[in-house]
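Peer 1: What follows is a protein structure lacking sequence information:
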């Protein structure tokens, strides 16, 4: 039996998953979490920078996904100043940085699929 399927599941932060793939997808799955991590892999960014780079995401969705990624320990949120307007910067944690090779593989695969089956389009803005 493969290691990811040994026993009756795996546990992380008091949550039990049927396998390690399920655990990983809970941490980074969905439409936006991986995209957020991609935008943070090179450098820390402010909320407004992420929103600008991810034009299709709503403010509410971005906010919720950032909170979930922070809760799961993949990103950190640092607040500068104590009076509004404060500066808030998001960055990958050491744990989040372990996902960079996966991000690079996903990016390479997405580029390959687009080159073979799709088309790169330019933003008309």
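Peer 2: Thanks, I have the structure now. For clarity, every value in this text was computed on a predicted model and none was experimentally measured.
Peer 1: contacts and neighbour counts: CA atoms only from here.
Peer 2: Fine.
Peer 1: Longest helix in this protein, please.
Peer 2: Scanning the chain for the longest helix, with DSSP state H as the assignment, gives helix 100-117.
Peer 1: Please, which helix or strand holds the closest residue to residue 58 other than its chain neighbours?
Peer 2: Closest residue in space to residue 58, ignoring its immediate chain neighbours: residue 51 at 8.0 Å, by C-alpha to C-alpha, 6 or more residues apart in numbering. Taking DSSP states H and E as the definition, residue 51 sits inside helix 47-53.
Peer 1: and the next element down the chain from that helix?
Peer 2: helix 59-71.
Peer 1: One more to weigh against that first structure:
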């Protein structure tokens, strides 16, 4: 799809027709989803491992975000019949398609870090 087609899609947004950006943000928006997906790229992680990698997220929020990502087919959850049960999370091919976007976000953040967050070291 060309750049002009994207512009037409966005200009055509009405209450009866969601624009593509709104649809995407409905699925990956919020504070934690992209961060979770970033940690799951090329990794299969257990819940506790995700908590360690994202220390500021609460257990309740991580559970909620993982469920939403799973419902939207961005994360796959595998439960092992062990005692205690072991659960692992993996990104799906749909989430893997976001890799170039996440790479671009990382590059953009690195380039503009001082301007975006001058008070953070």
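Peer 2: Arrived safely, thanks for sending. All figures in this text were calculated on a predicted structure; none of them were measured in a lab.
Peer 1: buried residues in the longest helix of structure 1?
Peer 2: 100, 103 (16 or more other C-alpha atoms under 10 Å).
Peer 1: The helix holding residue 51 of structure 1 vs structure 2, mean deviation?
Peer 2: Following superposition, helix 47-53 of structure 1 is found to deviate from structure 2 by 0.4 Å on average (mean C-alpha distance after the TM-score superposition for structure 1).
Peer 1: What lies in contact with that helix?
Peer 2: Identification of contacts with helix 47-53 of structure 1 by C-alpha atoms under 8 Å, 6 or more residues apart in numbering yields 36, 39, 57-59, 62, 88-90.
Peer 1: Report the contact partners of residue 91 of structure 2.
Peer 2: 37, 40-44, 74-76.
Peer 1: Return the member of those nearest to residue 66 of structure 2.
Peer 2: The shortest approach to residue 66 of structure 2 among the contacts of residue 91 of structure 2 belongs to residue 75, at 7.2 Å (C-alpha to C-alpha).
Peer 1: Report how many residues lie close to the closest one.
Peer 2: 23 (other C-alpha atoms under 10 Å).
Peer 1: just checking, it touches residue 44?
Peer 2: No. Counting by C-alpha atoms under 8 Å, residue 75 of structure 2 stays clear of residue 44, with 10.1 Å between them.
Peer 1: what touches both of these two?
Peer 2: Joint contacts of residue 75 of structure 2 and residue 44 (C-alpha under 8 Å, 6+ apart) are 89-91.
Peer 1: how far does stretch 114-121 of structure 2 stretch from start to finish?
Peer 2: Chord length of stretch 114-121 of structure 2, first to last residue, is 9 Å (C-alpha to C-alpha, to the nearest Å).
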